[in-house]
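>>> Here's a sequence, model it:
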Amino acid sequence: MTDRPKTLSELRESGYRSLPVKQEMRRNLLAKLRRNEPVFPGILGYDETVFPQIYNAILSQHDMLLLGLRGQGKTRMLRMLTALLDEWQPIVEGSEINDDPLHPLSKYSRDLVAEKGDQTPIAWVHREDRYHEKLATPDVTIADLVGEVDLIKHAEGRHLASEDVMHFGLIPRSHRGIFCMNELPDLSPKIQVGLFNVLEERDVQIRGFSVRLPLDLCLVFSANPEDYTNRGRIVTPLKDRIGSVVRTHYPLSRDLSVKITAENAWTEREEESVSVAVPQFMKEIVEEASMLARTSPHVNHASGVSVRMSIANYENMVSNAERRAVVAGEETTVARLSDLAYIAAGARGKMELTMTEEAGEEDRLVMRLVEEATKNVFDAHFKTKQFRNVVEYFETGKTLEVGDSVSTSTYLELIDQIRGFSRQVEDIAAELAPELEKSSYAPALRASIAELILEGLHTNNRLNKKQSTGTSRYGM
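The predicted model follows:
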């Protein structure tokens, strides 16, 4: 920062030329595309669907709305748009609205430039400070967004007819930057009307002052399709003024969902904690449950099922395995199906039931989804006839109790009682998770696979199960 221009004359001598913010974003996007640099690092599954629409909107210098259900990364992507701004931008020092030193807008900056001329002091703002965001709520006012008369400034002696008495809102303070309005339909209609001029004419008017501020802005919004399309929730002329509306979506495949959850879930626990491994089939079950919820007739599809449900469920599964191992005195363990016994805690609030569902049905629905997800994953890897020996064991009237209170060593002793089962489990472990089978996780992995097989046989109606929280008893 020490070698950057500090006065207006130094800025002119440096050859600096200011660009409108949308041209700046367009230029930087083209540069990133030429270098094959990711514009939205960490956002998966949108390369062929959402990203091209966003790129086109930026190249077209459009204001933009991201339309999608909750948990689809809308806000995260909007905040990442700052990467398309120049890293540093010069402003008139002390300006509330990031005035361009070469073309000042506010009375403060105009007066300062008129007074000091080439010696006008210059400050530099970082790209992250050029992004402002507001969550639309019914109590948002025009004063919050555009501005208001500041009575404190008036009390200090400034005249009400002077521009000096104005307090700028978030939109003018976003001048030469990006302003984001989250959940646009929740904004009251009269405030939506107040955005008309900002979107089309790029000016604002505060309390009738005859002042026009030709703001340089990139306006972006987010909305839920249910609210966006409902008549009366969003003013139609406002829709007409938004250049591009980009639809987002949930992951299109289970494998992609697994990658997204793995990147976002907190699994790197403290060094003194138990080491927990999660085999691929357990990751698939967690994701399959969320995907089934999105198609379930018992779930309100208009609200969606957030990706955060998978992340929370995954984290709780790891935590249950961690707790189970600590109680059992184990240093390493592998997540297994019984660790999903308390999964409802992570799912509550992440999905909404249809109006026909009774209160309290949410937890039961979650467990049914887990059972169906287990069946789908089991059927993808195995056939029930492979485990005829296991079914025969229970046909003799024997039972087997498993759960998060059963240690790994006890588990292996139990499955040793079933003819040939231990050998089957070892072979499957070497095939499904060879990296874990060759490590200290091997015993816990076999216990996890054995539980998957028992539950898979139950979901395919080969075994019966009596269940209480955290414990399952298999039999005929």
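
>>> When you work out contacts or count neighbours from here on, use the C-alpha atoms and nothing else.
Noted.

>>> So residue 137, which state does it fall into?
coil (DSSP: H, G, I helix; E, B strand; the rest coil).

>>> wait, it sits on residue 187?
Yes. The pair residue 137 and residue 187 passes the contact test of CA atoms under 8 Å, sitting 5.7 Å apart.

>>> I'd like to know how many residues surround residue 78.
23 (other CA atoms under 10 Å).

>>> And it, how far from residue 131?
9 Å (CA to CA, to the nearest Å).

>>> What residues does the residue positioned nearest the centre of the chain make contact with?
The centre of the chain sits closest to residue 73, judged by CA atoms, centre = their mean, with a distance of 4.0 Å. Residues near residue 73 by CA atoms under 8 Å, 6 or more residues apart in numbering: residue 43.

>>> What ranges does the stretch 151-300 of the chain have for its strands?
Assigned by DSSP state E, counting those that start in this stretch, the stretch 151-300 of the chain shows strands spanning 166-168, 177-182, 217-223, 244-247, 275-277.

>>> Buried deepest among those, which one?
Highest mean neighbour count among the strands of the stretch 151-300 of the chain (mean count of other CA atoms under 10 Å): strand 177-182, with a mean of 25.

>>> let's see this one next to it:
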Amino acid sequence: MSEQPEIRTLGALRASGHVLRGLRDELRENLLAALADGVDPWAGLHGFQHTVIPQLERALIAGHDVVLLGERGQGKTRLLRTLVSLLDEWSPEIAGSELHEHPFDPITGASRRRVAEEGDDMPVAWRHRSERYVEKLSTPDTSVADVIGDVDPMRVAEGRRLSDPETIHYGLVPRGNRGIVALNELPDLAERIQVALLNVMEERDIQIRGYVIRLPLDVLVVASANPEDYTNRGRIITPLKDRFGAEIRTHYPLDLADELAVIRQEANLTAEVPDAVLEILARFTRELRESPAINQASGVSARFAIAGAETVAAAARRRSALHPADAAVARLVDLETAADVLRGKLEFEPGEEGREAEILEHLLRVATVETVREHFRGLDFGALVEAFDGQRTIVTGDHVTADDFLASLPELTDPDLYDEIAERLSATEPGARAAAIELALEGLFLARRLSKDRDAGATVYG
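Just a heads-up that it's a prediction; the model follows:
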């Protein structure tokens, strides 16, 4: 953050050559300048580059209010918050102004009087762009007073008449003047509250308890909502939908690389998680989104994979705490235990009661097979299969350390095979090598070349 300007009076602001820009002009010009300079204003957003972001950029250039429609966990809120980066870093306002009015454009009676009385000596304050974004989670108990405003009884008690506009305590939208107002989960707002937004978004009038106050509010209203065929909590009323200039559909990442990028960016990992384990989680999430057993209208949030990665890392950290000599590195056995914890994040179709665990296990196996094929394609595992003579077994589990697991591996007729397996996954440390070999064993089991049994938290390959 740079230092705010030193200008402190209206006269100094005029002398500096400062030019008043409307909010939409500010967003448009800053966006166009960023695009011309090759600067990406949407850092941290993955999978939207060729779909959602071009639509949003066109809407901002056109000066439209925007509503984002999409299932949960598609990054709608994150996208809205990124709009802040398109605002000027510092913006002047009349010091003490309730509605953050620009010194060159006062819109309330009180501010106009101050400009007339104080002239060039009127104090000017500076507002950082982070303060020009306000966000409201729409809830059924939200009132008109919260969003638009209401008569303030304390101001009436001071002796003002009820008809005096200065008796009004302004709500969220007027206080967001010269900024961005974001309404999350817009259909959850009661219809009477949505009606109160109509004039604000079109005519810029505020109606409070019978008073009509014409305030040329300079505000961009953006909103997010789940598709109406999913949410039963409410709807966006038709006149309000018509006020939004752009309705943009979001989506989950279309490419595996974008899915992985979201997990790596958002997950707070307490231990090392190899890329192959994260890839299985990403593929698992994508399989769930295509499964007819899962309610796709509800969606499978990106938070599912993020929480999965954090749970797998936590399992590795727990094992390291129980066995201090073992480095905290996640392995396939940690992934299997995480699936049960994540079940509550999914909504199954009504006919799937009692089969939830079976469905999750099947789809996790599918994701594992795809990952094995991707990384071990063309590798001959014959020597590893031959090492199991009908008597030999290998035991692993969330209580088995990486060193113990590696020490239990049989000698192979191809002594380089273990190194080749590790090399395919760029595994050099013992924990990562153990994770790579566990993945190979699981792949052989899923290919029906090895057997696998679970007993008291242990997994036995043979």
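
>>> shared neighbours of residue 78 and residue 131 of structure 1, anything?
residue 180.

>>> circling back: and residue 137 and residue 187 of structure 1? which has more neighbours close in?
Shown here are residue 137 of structure 1 and residue 187; by other CA under 10 Å, residue 187 has more neighbours (22 against 14).

>>> The more buried one pairs with which position in structure 2?
By TM-score structural alignment, residue 187 of structure 1 lines up with residue 189 in structure 2.

>>> Could you report the distance from its match to residue 170 of structure 2?
18 Å.

>>> Residue 20 of structure 2 now?
Taken as CA to CA, the span from residue 20 of structure 2 to residue 170 of structure 2 is 24 Å.

>>> Next, the distance between the ends of stretch 38-55 of structure 2.
Per CA to CA, stretch 38-55 of structure 2 runs 18 Å from first to last residue.

>>> Also stretch 419-436 of structure 2?
10 Å.

>>> now the strands for the stretch 301-450 of structure 1?
332-334, 400-403.

>>> want to try CSV for the strands of the stretch 151-300 of structure 1, with distance to residue 469 of structure 1 as columns?
Putting these into CSV (distance: least, CA to CA, whole Å) gives the following:
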stretch, distance to residue 469 of structure 1
strand 166-168, 57
strand 177-182, 40
strand 217-223, 39
strand 244-247, 41
strand 275-277, 22
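
>>> where's stretch 179-197 of structure 2 relative to the chain centroid, distance-wise?
20 Å (CA atoms, centre = their mean, to the nearest Å).

>>> same check, this time on stretch 379-395 of structure 1
For stretch 379-395 of structure 1, the distance to the chain centre is 40 Å (CA atoms, centre = their mean).

>>> Give the buried residues for it.
384, 387, 390, 391, 393, 394 (16 or more other CA atoms under 10 Å).

>>> For stretch 67-86 of structure 2, which residues meet the burial criterion?
67-77, 79-80, 83-86.

>>> pretty sure the match of residue 187 of structure 1 is touching residue 138, no?
Yes. The pair residue 189 of structure 2 / residue 138 is scored as a contact, 5.4 Å apart, by CA under 8 Å.

>>> Stretch 83-93 of structure 1 aligns to what range in structure 2?
The aligned range for stretch 83-93 of structure 1 is 85-95, by TM-score structural alignment.

>>> end-to-end on the matching stretch?
24 Å.

>>> Repeat that for stretch 97-110 of structure 2.
9 Å.

>>> Residues in contact with that stretch: which ones?
10, 20, 92-94, 111-112, 115, 124, 166, 174-178, 215-216.

>>> what do you get for stretch 4-20 of structure 2?
Contacts for stretch 4-20 of structure 2 (CA under 8 Å, 6+ apart): 90, 102, 103, 104, 119, 120, 121, 122, 123, 124, 125, 126.

>>> ok, now with 7 Å
With contact meaning CA atoms under 7 Å, 6 or more residues apart in numbering, stretch 4-20 of structure 2 is reached by 90, 103, 104, 120, 121, 122, 123, 124, 125, 126.

>>> How many residues are close by the corresponding residue of structure 1 for the fifth one?
Alignment of residue 121 of structure 2 against structure 1 is given by TM-score structural alignment, with residue 119 as its counterpart. When neighbours are counted by other CA under 10 Å, residue 119 of structure 1 registers 14.

>>> which non-adjacent residue is nearest residue 271 of structure 2?
residue 313 (4.9 Å; CA to CA, 6 or more residues apart in numbering).

>>> Just give me the match in structure 1 for that neighbour.
Checking TM-score structural alignment: residue 313 of structure 2 goes with residue 318.

>>> Kindly report the same for residue 19 of structure 2.
Aligned partner of residue 19 of structure 2 by TM-score structural alignment: residue 17.

>>> what's the answer for residue 35 of structure 2, then?
Residue 35 of structure 2 maps onto residue 33 in structure 1, by TM-score structural alignment.

>>> May I see the buried residues of the host helix or strand of its match?
If you go by DSSP states H and E, residue 33 of structure 1 is part of helix 21-34. For helix 21-34 of structure 1, burial by neighbour count (16+ other CA under 10 Å) applies to 21, 22, 24, 25, 26, 27, 28, 29.
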